[in-house]
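Asker: Below are the sequence and a predicted model for it; my questions follow.
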Amino acid sequence: MKLLADPRHIGWLVCSVLVLIMTLGTGLASANPEADCDRRVRPGEDLQNAFDGLPSNGQHQTVCLDAGTYRLNEMVVIERGNLTLRGQASEGAKATVLQMQEGISSPVLVLGDAYHREPQSPVRQVTVEDLAIRGDASTEREFKPALPYLSNSGLIVRRGEGIVLRNLDIRHCRSACLLTEYHSRDVLIENNYISQAEWDGLSLNRAGPTRVVGNVIEDNVAAGITVEYLQGSEVVDNVIADNGSHGLYLADAEHNRFSNNLIRNNQLAGVFLTCSIRHRDPVLCWDDSFSRDNVFSNNRFEHNRYGFRIAVDKAANCQERGGPPTNVSRGDVFVDSPNKEPAWEEYGRCIAYDGSRTLETPDSQSPG
């Protein structure tokens, strides 16, 4: 009691209490994501109006969607940059769902210019996180009738730069569930679940640097991941499983790293290395478009029909530039996933196996 009677100790106690209150208040605010919301939207409100009504001053805006199902009769288009779209999650599940109405032939969410075949300008610095996105895979059309260049994907990024797609659950898509196109670059695709597309789970079309990290991509009708031109990118720590064709279909992919992925139970190849096709019947490649200078390291291939499958022709092969093989498999493990490649003497060595190994199974063969 004598200590409290001393004015110096009373002042110290008051200051300590004030600091504690301020600290607790800051902690509560940071733990509450709603404190960061500039605009809140509830189920039943018009999502497109909410985005169109945001300030056009270029300052960052965060739009928060309450829990519930947002039933859509038309795609939602976000052309404004410097934006975060955030849903809510509950006990590991996505509590916010964007649901395209049954029978509507349309993508669900488009980032960028949706109204010109080739986007007129980039969309920059957009984050989409903590949402479930559901298309209607039962519709007959793969493309939107009014905009026939626009595929009926769950989420499309058109000429995006600095895009983050995180903690999304995307399913039941008539085309690819997630598509980036028209030279989108600096895109992070992280910790998403992508499944039950009528075509590919994730499609990267003419993509610049992209990071695909920690996703589960499974049970899609075609490939888990398909690439038509990809450069300077990373695909790491993903599960790519149970897809109807290939785990990864890589056409015209250069200077990329594929590491620590589990590639399992895909009907055809775990990784299909090929070229960009200019004619399909018979198949002819664009000149010099074969995937090259890619590093595959510490991936695990399990129970695919093939591990690596190489498809080349005279126009796009592994011999034109000479020298060592144009891709490398380093430390990969193959379980019941034999590798299949064309004759070395005709097309050159397309891939070298550096420390990769095959575990003993009845149907497997040694790499290379």
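Answerer: Now that the structure is in, tell me what you want to look at. Residues are numbered from 1 along each chain as shown.

Asker: hey, let's count contacts and neighbours off CA atoms from now on
Answerer: Fine.

Asker: Hmm, I310 is touching A269, no?
Answerer: No - assessed by C-alpha atoms under 8 Å, I310 is found out of contact with A269, at 9.3 Å.

Asker: When the two are compared, which one has more neighbours?
Answerer: Here I310 and A269 are compared on neighbour count by other C-alpha atoms under 10 Å; more neighbours surround A269, at 30 against 20.

Asker: Surely that one touches R309?
Answerer: Yes - shown here, A269 and R309 form a contact pair, counting by C-alpha under 8 Å, at 5.8 Å.

Asker: and T69, what element?
Answerer: Element membership of T69, judged by DSSP states H and E, is strand 68-72.

Asker: mind listing what's buried in that strand?
Answerer: Of the residues in strand 68-72, 68-72 count as buried by neighbour count, 16 or more other C-alpha atoms under 10 Å.

Asker: Generate CSV for these, with distance to N167 as supplementary columns.
Answerer: Shown next, in CSV, are those (distance: C-alpha to C-alpha, whole Å):
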residue, distance to N167
G68, 17
T69, 17
Y70, 18
R71, 20
L72, 21
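
Asker: and the strand holding T69, what other elements does it pack with?
Answerer: strand 96-100 (3 or more C-alpha pairs under 8 Å, 6 or more residues apart in numbering; DSSP states H and E).

Asker: and the helix or strand following the strand it packs on, what other elements does it pack with?
Answerer: Under the assignment DSSP H and E, the closest C-terminal helix or strand after strand 96-100 is strand 109-111. With contacts taken as 3+ C-alpha pairs under 8 Å, 6+ apart, strand 109-111 sits against strand 76-78, strand 155-158.

Asker: next helix or strand past the last one?
Answerer: So that's strand 155-158. Per DSSP H and E, the first helix or strand lying C-terminal to strand 155-158 is strand 160-173.

Asker: Report the angle between that next one and strand 96-100.
Answerer: Interaxial angle of strand 160-173 relative to strand 96-100 (axes from the mean of the first three to the mean of the last three C-alpha atoms, to 10 degrees): 70 degrees.

Asker: which helices and strands sit right next to strand 160-173?
Answerer: strand 123-134, strand 185-190, strand 193-197.

Asker: The residue nearest to R206 when sequence neighbours are not counted: which element?
Answerer: Leaving aside its sequence neighbours, R206 sits nearest to Y229 (C-alpha to C-alpha, 6 or more residues apart in numbering; 4.7 Å). Following DSSP H and E, one finds Y229 within strand 225-231.

Asker: putting a second one here so we can go through both:
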Amino acid sequence: MTDARSLRDTDFTVWLAGLRSWAGKCIDGDSTWRQAASQGLLSLAAPESAGGTGAGYEAACLALEAFAEESGLSGMPFAMAAQMWACQEPLAEFSTPNQRERYLAPLLAGTAVGAFAATEYDSGSDLLSLRSRAARGLDGRWRLSGAKTFVTNGPVADIFLILARTTEGSALSGLTAFLVHRDAPGLHIGKEIDKAGLAGAHLGSLHLDDCVADDADVLGGPGGGFAVLMHAMRYERAFILAPALGLMSRALRRAVEHARARSQFGRPLSSYDTIRQRLVRMYLSLTSAREMLYATARKADGNTLDHGRSSLTKLHVSTEFNRFCQELPDVYGGYALLPETAAVALTADAVASRYYSGTSDMQMKIIAEGLGL
């Protein structure tokens, strides 16, 4: 596979073929994350001015889809996407040169893992009601207090992008984004949260007990947290489900193979209209989701992506993912319960897709407001 240093000078199609070949042999683990990063996957969407390869959003989504499809991994591509859109993207947009060197460069290179910490126990989709606070101490340094939960990559992250309230009143000016290293005084990382889906993605909680940060660690300036949040959500909602397309494609291919190979009553399953119709509906869901996501990626590459379109993409792809998984188990019948079919695991991933980066109901609200409702 092509090294990240020469990716700018390599035909992307050739690079993507190399990624597929490599991903088909990889296994879940820290070394796979580092290898994928060293070969350019994490840096695709980041502009060259920020240390990335500048290939764009469509290229990054194609790579995430291919990685998930060929590897069959669910959690790792999701975790990579979470870092790319909620950590790297706002860093590329708002960071100072020093912050790019200290925080963004190691994320792009895969020598550090990033986590975006916004969600709290009493403020799931309502991120503007955050209770975490940050105030200056007598020494002029910031002290963060509060707790965060459902932090993707939290248990293993080296760099945290944490939102905290620094003034009361309007959310537009009351939030600040802080860049915090894992070993920062006052940062306590909780136990990993068990979950039914997204195997391999690490989810956890944070406790902030006068966690120390300096002005040099503020992303976007004091009071700029809302802008950082909105920028992160615009890209995360649009593209967090790119790996799901790869998982759906893999599952469809294997389901078709199963339908052709298995016989009932002396006939292959693929000859029965009920099975054929299920597979066609699965193909329709995959095609529809893929068309929506890549049209959105092209909007992002053209700098015309807005929040309504991001929410529409997240809602549509997650809806089609769930429709796909409603059909999948019945292609296998009782065999769907066997781990090798991945039908149950994929269904859990589909259910989860309705809730992270804002629930489906929250996406509906944003879309409705865009329609003037």
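Answerer: In hand now; what should we look at? In this text, all values refer to a predicted model and were calculated from it rather than measured experimentally.

Asker: Overlay them and tell me the TM-score.
Answerer: The TM-score (TM-score structural alignment, normalised by the length of the first structure) is 0.26; 144 aligned residues with a C-alpha RMSD of 6.0 Å.

Asker: circling back to that earlier point, most packed of the helices and strands packed on strand 160-173 of the first structure?
Answerer: Most buried of these, by mean neighbour count (mean count of other C-alpha atoms under 10 Å): strand 193-197, with a mean of 26.

Asker: And the helices in the second structure?
Answerer: Remark: helices assigned in the second structure by DSSP state H are 12-23, 30-38, 57-71, 75-83, 89-94, 97-99, 105-109, 171-174, 225-239, 242-261, 273-301, 307-332, 343-353, 360-370.

Asker: Now do the last one and helix 225-239, the angle between them.
Answerer: Helix 360-370 of the second structure runs at 110 degrees relative to helix 225-239, counting by the same axes, to 10 degrees.

Asker: what do you get for the first one?
Answerer: With the same axes, to 10 degrees as the criterion, the two stretches helix 12-23 of the second structure and helix 225-239 enclose an angle of 80 degrees.

Asker: Check which helices and strands helix 12-23 of the second structure sits against.
Answerer: helix 57-71.

Asker: which other helices and strands contact the helix it packs on?
Answerer: So helix 57-71 of the second structure, by 3+ C-alpha pairs under 8 Å, 6+ apart, packs with helix 12-23, helix 75-83, helix 242-261, helix 273-301.

Asker: Please identify the buried residues of the shortest one?
Answerer: When burial is assessed from 16+ other C-alpha under 10 Å, helix 75-83 of the second structure yields the following buried residues: 75-83.

Asker: what's it packed up against?
Answerer: Using 3+ C-alpha pairs under 8 Å, 6+ apart, helix 75-83 of the second structure sits against helix 57-71, strand 114-117, helix 225-239, helix 242-261.

Asker: deepest of the ones you listed, which one?
Answerer: Highest mean neighbour count of these: strand 114-117, a mean of 28 (counted as mean count of other C-alpha under 10 Å).

Asker: by contact count, what packs against that strand?
Answerer: By 3+ C-alpha pairs under 8 Å, 6+ apart, strand 114-117 of the second structure packs against helix 75-83, strand 142-152, strand 159-165.

Asker: which one of the ones you listed lies closest to A109 of the second structure?
Answerer: helix 75-83 (12.2 Å; C-alpha to C-alpha).

Asker: any idea which helix is longest in the first structure?
Answerer: Secondary structure of the first structure read by DSSP H shows that its longest helix is helix 7-31.

Asker: Next secondary structure after it?
Answerer: Helix 7-31 of the first structure is succeeded, C-terminally, by strand 39-41 (DSSP H and E).

Asker: Which helix or strand lies directly C-terminal to that following strand?
Answerer: helix 47-52.

Asker: Would you mind listing the buried residues in that following helix?
Answerer: 47, 51.

Asker: ok, residues contacting that helix?
Answerer: 39, 41, 76-78 (C-alpha atoms under 8 Å, 6 or more residues apart in numbering).

Asker: cutoff 6 Å now
Answerer: With contacts defined as C-alpha atoms under 6 Å, 6 or more residues apart in numbering, helix 47-52 of the first structure is touched by V76.

Asker: and the helix or strand just after it with strand 123-134, angle?
Answerer: Per DSSP H and E, the first helix or strand lying C-terminal to helix 47-52 of the first structure is strand 61-65. Interaxial angle of strand 61-65 of the first structure relative to strand 123-134 (the same axes, to 10 degrees): 0 degrees.

Asker: name the helices or strands packed onto strand 61-65 of the first structure?
Answerer: strand 39-41, strand 83-86 (3 or more C-alpha pairs under 6 Å, 6 or more residues apart in numbering; DSSP states H and E).

Asker: Next one: L24 of the first structure from W12 of the first structure, what distance?
Answerer: Distance from L24 of the first structure to W12 of the first structure, counting by C-alpha to C-alpha, to the nearest Å: 18 Å.

Asker: again, but for L230 of the first structure
Answerer: Applying C-alpha to C-alpha to L230 of the first structure and W12 of the first structure gives a distance of 61 Å.

Asker: One more: R40 of the first structure?
Answerer: From R40 of the first structure across to W12 of the first structure, the span is 42 Å (C-alpha to C-alpha).

Asker: and what of R278 of the first structure?
Answerer: R278 of the first structure is 78 Å from W12 of the first structure, by C-alpha to C-alpha.

Asker: quick one on the thing from earlier: as a markdown table, the helices and strands packed on helix 57-71 of the second structure with distance to E236 of the second structure would be great.
Answerer: Listed next are those as a markdown table, based on distance: least, C-alpha to C-alpha, whole Å:
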| stretch | distance to E236 of the second structure |
| --- | --- |
| helix 12-23 | 22 |
| helix 75-83 | 7 |
| helix 242-261 | 10 |
| helix 273-301 | 12 |
